[in-house]
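> Kindly generate the corresponding structure for this input.
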Amino acid sequence: MSTRLILLGPPGAGKGTQAARLATRLGVPAISTGDIFRANVSEGTELGQLAQKYMNAGEYVPDEVTNQMVAARLAEPDAADGFLLDGYPRTEAQVSELDSILTGNGHELTHVVELTADTDEVVARLLNRAEEQGRADDTESVIRRRLDVYVEQTAPLVRIYAGRGLLVQVDGMGDVDEVTARLADALGSSAG
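A predicted model of the protein is given here:
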């Protein structure tokens, strides 16, 4: 069975780590919007050049550009039999666009997994990461604001996918291997 899933979760919940592990288990590519942006920029694609202009100005890349990049990435041969999306969709408009992309390809989502996390523990993780990576601008107030924005933007997505019967919530706290095991259990036979 092919698996097409979205991995949601707040910054610091371990999405990147778990996306890579889960994608390997499922035999599908882990696709993150950050990776798509970087690939388009480094390859000098038309969309990459457009995205770079927004990023250089410190602005968000508009949905229209992001949607086109995601559609192009999902059309690549390695995603034909499934994928794991990390970082997309982020808005209700992007949910609609993803629905259109999948319907156009004759596909549909199989799961939407939300990694849940304790806010204070996530703040501690991100402060530690900021210190290790020398990110002086990642202060506690900035991190808490990013978490608030995540909740504001993602709550509607959680409701949408729960309403469709696709949402699975998994505790993202604890040892990396424990979280991976919880994810595999939550996805059942498709992640075995």
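> Please make it C-alpha for all contacts and neighbour counts, starting now.
Fine.
> In this protein, spot the helix with the most residues.
What stands out as the longest helix in the chain, according to DSSP state H, is helix 140-163.
> Following it in sequence, what is the next regular element?
Next helix or strand after helix 140-163 toward the C-terminus (DSSP states H and E): strand 167-171.
> what angle do that following strand and helix 140-163 make?
For strand 167-171 against helix 140-163, the angle between stretch directions is 140 degrees (axes from the mean of the first three to the mean of the last three C-alpha atoms, to 10 degrees).
> One more, so I can put them side by side:
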Amino acid sequence: MNILIMGGPGAGKGTMSAKIVEKFNVNHISTGDIFRSEIGNGTELGLEAKSYMDKGLLVPDELVNNMVKSYLDKLEDKKNGFLLDGYPRTLEQAKAFDALAGDGALSIDKVIAMDIPFDVLAGRITGRRLCKECGEIYHLQSKPPMVEGKCDVCGGDLYQRKDDTVESLTVRLDEYSKQTAPVLDYYEQKGIVARINADQPIENVWSDVLKALED
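Next up, the predicted model:
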């Protein structure tokens, strides 16, 4: 099964993605992880992507398309399918991916759309903290670390991303809405979109996601 998960920043895509990968044993293709790796290694592509991300803007289609295609080409085991997380974000990307996939093993079977109100997103985003060492995610209200500023898993320092502010969130959501609304429309016309209420306990969200994928 090939799955695409969509939703604004802070909608819970990361949590649901991890559960989907564990349950269905699919390859997790996250453009966020790919970009963080490139940025961390200081590559030319990574630095170019960082200049957009620091402003809360979406990375241009050509950069993203090239990275995803390269990753898919390197995948050795495609039999269980994959989970696309953070791509495609624009109509152009969606059409480019469909052209790449055709009717074969890469075509998308189901789109999970995470819906959540802005005020809930704002609370989630501004309280989010990440571990510099292992990437574990915390939240000051809903999932605080046992020791302030330290990761429970590895003891690494926690930090707040530069774009985890209400101001940056507003820019990111505006960009997200303008760019991705046509993508959802595109896939809804194909009849493969399942809209999920992400403003509920994680267990309930997961139950809804599971029903959509097993339907």
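> still on that earlier bit, in structure 2, which residue range corresponds to the longest helix of structure 1?
Under TM-score structural alignment, the alignment places helix 140-163 of structure 1 onto residues 166-189 of structure 2.
> residues of the matching stretch that come out buried?
The neighbour-count check on stretch 166-189 of structure 2 (16 or more other C-alpha atoms under 10 Å) flags 166, 168-169, 172-173, 176, 179-180, 182-184, 186-187 as buried.
> what do you get for stretch 47-67 of structure 2?
Buried residues in stretch 47-67 of structure 2 (16+ other C-alpha under 10 Å): Leu47, Glu48, Ala49, Lys50, Met53, Gly56, Leu57, Leu58, Val59, Asp61, Val64, Asn65.
> And for that stretch, what's in contact with it?
Under the contact criterion C-alpha atoms under 8 Å, 6 or more residues apart in numbering, stretch 47-67 of structure 2 has outside partners 31, 34-35, 38-39, 45, 87, 90, 92-93, 96-97, 162-163, 168-169, 171-172, 175-176.
> Need the buried ones from those residues selected in PyMOL.
Remark: buried members of the contacts of stretch 47-67 of structure 2, expressed as a PyMOL selection using 16+ other C-alpha under 10 Å:
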select buried, resi 31+34+35+38+39+87+90+92+93+97+163+168+169+172+176
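> Excluding residues flanking it in the chain, which one is nearest the residue in structure 1 sticking out farthest from the centre?
Each residue of structure 1 has a distance to the centre, and by C-alpha atoms, centre = their mean the biggest one is for Ala136: 24.8 Å. Excluding its sequence neighbours, the residue lying closest to Ala136 of structure 1 (C-alpha to C-alpha, 6 or more residues apart in numbering) is Ala130, at 6.8 Å.
> Please apply the same query to Ala19 of structure 1.
Nearest to Ala19 of structure 1 is Ala30, by C-alpha to C-alpha, 6+ apart, at 6.0 Å.
> What does the one you found correspond to in structure 2?
Per TM-score structural alignment, Ala30 of structure 1 is aligned with His28.
> Confirm that Leu85 of structure 1 sits in a strand.
Yes: Leu85 of structure 1: assigned to a strand according to DSSP: H, G, I helix; E, B strand; the rest coil.
> Arg159 of structure 1 and Tyr88 of structure 1, how far apart?
Here the criterion is C-alpha to C-alpha, to the nearest Å. By it, Arg159 of structure 1 lies 16 Å from Tyr88 of structure 1.
> residues touching the nearest residue to Ser30 of structure 2 once chain neighbours are set aside, list them.
Counting by C-alpha to C-alpha, 6+ apart, Asp85 is the residue found nearest to Ser30 of structure 2 once chain neighbours are left out, at 4.7 Å. Going by C-alpha under 8 Å, 6+ apart, Asp85 of structure 2 touches Leu4, Ile5, Met6, Lys13, Ser17, His28, Ile29, Ser30, Thr31, Gly32.
> mind running it again at 10 Å?
By C-alpha atoms under 10 Å, 6 or more residues apart in numbering, Asp85 of structure 2 lies in contact with 3-7, 13-14, 17, 28-33.
> Would you map the strands across structure 1?
Assigned by DSSP state E, the strands in structure 1 fall at 3-8, 30-32, 82-86, 111-116, 167-171.
> if we can go back for a sec, am I right that the match of Ala30 of structure 1 is in contact with Ala18?
Yes: using C-alpha atoms under 10 Å, His28 of structure 2 is in contact with Ala18, at 8.3 Å.
> out of those two, which sits in the busier spot?
Using other C-alpha atoms under 10 Å as the criterion, His28 of structure 2 and Ala18 rank with His28 on top: 18 against 12.
> distance of the more buried one from Asn66 of structure 2?
17 Å.
> who are the neighbours in contact with Gln18 of structure 1?
Residues in contact with Gln18 of structure 1 (C-alpha under 10 Å, 6+ apart) are Leu7, Thr24, Ala30, Asp86, Leu115, Gly172, Val176, Asp177, Val179, Thr180, Leu183.
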